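Visitor: Give me the fold of what follows.
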Amino acid sequence: MWGWLMGELVSGSRRVPLRTVDVAGESGYSVQQVRDLERLGVIPPAARSSNGYRSYTPLHVHALRAYRGLAAAVGPVTARRMLAELRTETIAEAASAINAVHVRLAREREEALRAQQALRAIQAEANATEFEHESDAMTITQLAGALNVRPSTLRFWEQEGLVTPERVTSLQARRYGLSAIRAARIVAALRGTGYSIPAVREIMGSLHQLDSLGRTQHILQQHLDQIATRTVALLRAGADLAAVVGDHGS
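Guide: Predicted coordinates:
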């Protein structure tokens, strides 16, 4: 009965004063977390009565719920910054900021899917190739063009121990055989999805056999699953974000 009544108070248009314990119960946070998040600026400062007790409104509950979803989607630091900005922006500006998060998640998903496709192509090539021919090798310029990166990027990957070319001329020109080309393509795929150099190095260290490409595919699938979870969290926060933005604009 109490949960139903509180839901009516939060979802309705009436501004019924709420205690800290009420807000905690409705938002899913503890009383101390509500106070901490108020101190961090996630929610507006609560009104104080003459005896010092905090007095909240349904807007505070909406803001806390919105923060939960935003934090899951973009991280707590970015979520705190966004909520603080949403309270001062116009409706158009706030809607644009929220839409940008959706776009960012969609872009991350597209990049991860492209990486998966690239790794499948690499696996297919590896399974179809029994011998490495001289004509299969690439120069640094050719490989950079094929990967749509700069030659300096390939040299950086070499310095980091991610890709190891051969040097076959008196001028020490680089020559990339099939194994080096495959490694460069895997590095490009992982970097394209946002993996850091240390993370890529760890993954590449395990790719001593072609079967290990399956592990990389598994890592990318985990990344896709995480993006999906973050997207759902943002969708769940939608109504509460709308309440925060709508309150400011009203």
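Visitor: make it CA atoms for all contacts and neighbour counts henceforth
Guide: Noted.
Visitor: And the residue nearest to L64 when sequence neighbours are not counted, how close does it get to I43?
Guide: Closest residue in space to L64, ignoring its immediate chain neighbours: S27 at 6.1 Å, by C-alpha to C-alpha, 6 or more residues apart in numbering. Distance from S27 to I43, counting by C-alpha to C-alpha, to the nearest Å: 12 Å.
Visitor: More neighbours: which of the two?
Guide: I43 (26 against 19; other C-alpha atoms under 10 Å).
Visitor: you'd agree the more buried one is in a helix?
Guide: No - if the criterion is DSSP: H, G, I helix; E, B strand; the rest coil, then I43 is coil and not within a helix.
Visitor: Proceed likewise with the subsequent sequence, for comparison:
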Amino acid sequence: MRPSDLAREHGISTQAVRNYEESGFLPPAARTPSGYRVYTEVHASALRAFIALIPAFGHARAGEIMVALNTGALDDVLLAVDRGHEQLLRDRETLNSVSRAVEDLTDFEPVLRPRSIGELARRLGVTPATLRAWEEAGILVPQREATGYRTFGAEDVRDAELAHLLRRGGYPLARIALVVEQIRTAGGTDTLGAALADWRRRLTARGLAMIAASARLNEYLSVREPVP
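Guide: A predicted model of the protein is given here:
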């Protein structure tokens, strides 16, 4: 098979196929005496797996999975897949919590005591600098102790969870600030409802993409040549 044969199936350029091979996303191709690449069904299966992984895990993670697979690091492959499913599960749980918050602003995971900026950052898996940026954008309005340290109560944690969810959905900080303000004032929630519905559709699409990617990975595992 030629690079054009693989490229045509996915509507990509032959240069993209060569780039994917050079990046390790595809196994190395054999060469003719004149230097032309020769691909096989193994390479076609690898490319199908890589293309399927992108909507499921993102381009960077998809590349990491294929490189690990092509170098025989199967444990790393499984770990990356597990982490993707773990993130999807957390997104679903957070989305459900925020959806309940729309119906009843008090129905959100409670915090027993105020959290410091470091504790809240660890809870969300972000950096304190990210939380400070959200504060500057008006998304978070933490209390200040006499010492000047920020403290985040139950409503602050709710707002931070919502911001984290929508940020992963690709929403800009300014739009998130408007949505969070709606929650704070218990006013209209049309914007929030639309944002959550859109993100739920994205999560469903990602979940289905993960199923499709798993099938393609399994196909590739069944035909790939053992790594020396």
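Visitor: Can you give me the TM-score here?
Guide: After superposition, the two chains reach a TM-score (TM-score structural alignment, normalised by the length of the second structure) of 0.67; 211 aligned residues with a C-alpha RMSD of 4.2 Å.
Visitor: sorry, back to before: who touches the residue nearest to L64 of the first structure in this structure?
Guide: Applying C-alpha atoms under 8 Å, 6 or more residues apart in numbering to S27 of the first structure gives the contacts 61-62, 64-65.
Visitor: Kindly recompute the last result at 7 Å.
Guide: 61, 64-65 (C-alpha atoms under 7 Å, 6 or more residues apart in numbering).
Visitor: export those to CSV and tack on distance to R201 of the first structure, secondary structure and neighbour count?
Guide: Compiled in CSV, the contacts of S27 of the first structure are given as follows (distance: C-alpha to C-alpha, whole Å; DSSP: H, G, I helix; E, B strand; the rest coil; neighbours: other C-alpha atoms under 10 Å):
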residue, distance to R201 of the first structure, secondary structure, neighbour count
V61, 44, helix, 27
L64, 39, helix, 27
R65, 38, helix, 22
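Visitor: In TSV, list these along with distance to M82 of the first structure.
Guide: Shown next, in TSV, are the contacts of S27 of the first structure (distance: C-alpha to C-alpha, whole Å):
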residue	distance to M82 of the first structure
V61	16
L64	13
R65	14
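Visitor: quick one, longest helix in the second structure?
Guide: Secondary structure of the second structure read by DSSP state H shows that its longest helix is helix 190-223.
Visitor: if we can go back for a sec, hey, what's in contact with both of S27 and I43 of the first structure?
Guide: L64.
Visitor: now the most far-flung residue of the first structure relative to its centre, what's its secondary structure?
Guide: Distance from the C-alpha centroid of the first structure, by C-alpha atoms, centre = their mean, peaks at S170 (45.9 Å). Assigned state for S170 of the first structure: coil (three-state reduction, three-state DSSP).
Visitor: That one and S152 of the first structure, how far apart?
Guide: Taking C-alpha to C-alpha, one finds S170 of the first structure at 21 Å from S152 of the first structure.
Visitor: can you check W4 of the first structure too?
Guide: Applying C-alpha to C-alpha to W4 of the first structure and S152 of the first structure gives a distance of 62 Å.
Visitor: swap in L83 of the first structure?
Guide: 40 Å.
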